[in-house]
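[1] Can you look at this prediction? I've put the sequence above it.
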Amino acid sequence: MQTIIEIYNNLSIYIVGILIIIIIILLLLSFVNIKAINRLESKYRKLTRGVENSNLQELIESYMDKIDKIDNESKVVKNLYEDIHEKINKCLQNISIIRYKAFEDVGSDLSFSVALLDNNNDGVIITSIYGRNESTTYAKPIDKGISRYDLSDEEKHVLKDAVSKK
């Protein structure tokens, strides 16, 4: 026993020194951990700001519910957009008109041809021929930019002009 006490007395300075170094290292680690905890707490507060008496799980679930609702609404809006886009393609979009003198003995350019086409180049050409004694109006259907009926030069002109307006 006496030898153990003598060894302890001889090495006590070294043992105390090592213990002091360990305590300093532990204090430094404690300060680092406290700083890390403060950063995490700050991030948690930012994450849950504006939420009264809610835990993080409830907050995330409410945001996921909002995302699902917005996703459903965006699908509805997309369907509406597709319906409107389809309807717009069938609306008159390409229109051309030309006035001309059908007969030399008639004064002004009172005759006309007008092409009314949708985005698919479907529609009609309406032509009115004005003469001194009579006036005639007729229509020719257009399908994909082509008529099944023979077209006059003026009708060909308005059809070409309307198709090129795309």
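    In hand now; what should we look at? Residues are numbered from 1 along each chain as shown.

[2] can we go C-alpha only for contacts and neighbour counts from here?
    Will do.

[3] and residue 161, helix, strand or coil?
    At residue 161, secondary structure determined by DSSP: H, G, I helix; E, B strand; the rest coil is helix.

[4] Residue 96 is in contact with that one, correct?
    Yes. Using Cα atoms under 8 Å, residue 161 is in contact with residue 96, at 6.2 Å.

[5] how about residue 105, secondary structure?
    Under three-state DSSP, residue 105 comes out as coil.

[6] now swap in residue 28 and tell me
    Following three-state DSSP, the label given to residue 28 is helix.

[7] what separates it from residue 35, distance-wise?
    11 Å (Cα to Cα, to the nearest Å).

[8] now swap in residue 63 and tell me
    Residue 63 is 30 Å from residue 35, by Cα to Cα.

[9] ok, and here's another one to check against it:
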Amino acid sequence: MNLFGYFIDTNLILIAFGLFSGVIFIFALIALIISAKANKKMKKLLNKNKGTDILAAINDYYNRCREVENNFLEADERLKRLERESGVSIKKVGTLRYDAFDENNANLSFVAALLDESDTGFIINGVYSRGNTATYLKSIREGKSIYALSDEEMQAIYIAKENYETKTKNNLR
């Protein structure tokens, strides 16, 4: 056969077209396999949505994603609020029993320190004697008080801080 001024053997042309047809057949087979897998996934998706069309399935998926996003935003807001509130809640508690006047050695007097994260809170001091019991309340701001603190009250503040540090370290493990 004479093609474009060149002599080409007919068998060579048939072999070339045969190879070309084989390659096209392989590509078509691969495309068919990919299409079958996609069709299987599509049927699975539509079965989840009770046989609705693809647009309804996509819309349902979009709505569920929006719902998850809204739930996440609400949870994030709650977390931020809890973090704000947590900073001012009582977290450090220290108590101490003692004998105020060395009268009876029964340690019937007590002091309790209740503080937040910034060591702000109050101290309750109950002083017992034979004829009288008195209770005192002293405010604490950042670990200090405008009132004079007794050794027992200072020790209760120290115990509160130590208890909190110990509890925090144990929770991090």
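    Thanks, I have it. As the structure is a computational prediction, the values presented were derived from the model and not from experiment.

[10] Which residue ranges of the second structure form strands?
    For the second structure, strands defined by DSSP state E occupy the ranges 2-3, 6-7, 92-98, 109-115, 121-128, 133-140.

[11] Where in the first structure does the fourth one fall?
    So that's strand 109-115 of the second structure. Counting by TM-score structural alignment, strand 109-115 of the second structure pairs with residues 111-117 of the first structure.

[12] Same question for the last one.
    Taking TM-score structural alignment as the measure, the first structure aligns residues 135-142 with strand 133-140 of the second structure.

[13] isn't residue 142 of the first structure right next to residue 121, touching?
    Yes. Assessed by Cα under 8 Å, residue 142 of the first structure is found in contact with residue 121 at 7.3 Å.

[14] higher neighbour count, those two?
    residue 121 (24 against 19; other Cα atoms under 10 Å).

[15] Quick check: the more buried one vs residue 37 of the first structure, distance?
    In this view, residue 121 of the first structure and residue 37 of the first structure are 69 Å apart by Cα to Cα.

[16] can you check residue 89 of the first structure too?
    61 Å.

[17] before we move on, what about residue 140 of the first structure?
    In this view, residue 140 of the first structure and residue 37 of the first structure are 81 Å apart by Cα to Cα.

[18] what do you get for residue 78 of the first structure?
    Taking Cα to Cα, one finds residue 78 of the first structure at 46 Å from residue 37 of the first structure.

[19] before we move on, what about residue 148 of the first structure?
    Residue 148 of the first structure is 81 Å from residue 37 of the first structure, where distance means Cα to Cα.

[20] Of these two, give the one with the bigger neighbour count.
    residue 37 (12 against 9).

[21] What's the match for the more buried one in the second structure?
    Looks like residue 37 of the first structure aligns to residue 35 there (TM-score structural alignment).

[22] Most tightly packed of the strands of the second structure?
    Among the strands of the second structure, judged by mean count of other Cα atoms under 10 Å, the one packed with the most neighbours on average is strand 109-115 (a mean of 24).

[23] can you give me the angle that one makes with strand 121-128?
    Strand 109-115 of the second structure runs at 170 degrees relative to strand 121-128, counting by axes from the mean of the first three to the mean of the last three Cα atoms, to 10 degrees.

[24] by contact count, what packs against strand 109-115 of the second structure?
    Packing partners of strand 109-115 of the second structure (3 or more Cα pairs under 8 Å, 6 or more residues apart in numbering; DSSP states H and E): strand 92-98, strand 121-128, helix 151-172.

[25] Residue 50 of the second structure: which of those is closest?
    Closest approach to residue 50 of the second structure among these is made by helix 151-172 (47.4 Å; Cα to Cα).

[26] Tell me what angle the closest one forms with strand 133-140.
    Going by the same axes, to 10 degrees, helix 151-172 of the second structure makes 60 degrees with strand 133-140.

[27] so what does helix 151-172 of the second structure touch, helix or strand wise?
    Contact here means 3+ Cα pairs under 8 Å, 6+ apart; on that basis helix 151-172 of the second structure packs against strand 92-98, strand 109-115.

[28] Run the angle between it and strand 92-98 for me.
    Using the same axes, to 10 degrees, helix 151-172 of the second structure lies at 140 degrees relative to strand 92-98.

[29] contact partners of helix 151-172 of the second structure?
    91-96, 98, 111-115, 123, 125, 143 (Cα atoms under 8 Å, 6 or more residues apart in numbering).

[30] Nearest to residue 19 of the second structure among those?
    Closest to residue 19 of the second structure, out of all of the contacts of helix 151-172 of the second structure and judged by Cα to Cα, is residue 91, at 80.7 Å.

[31] Who are the contact partners of residue 79 of the first structure?
    No contacts exist for residue 79 of the first structure under Cα under 8 Å, 6+ apart.
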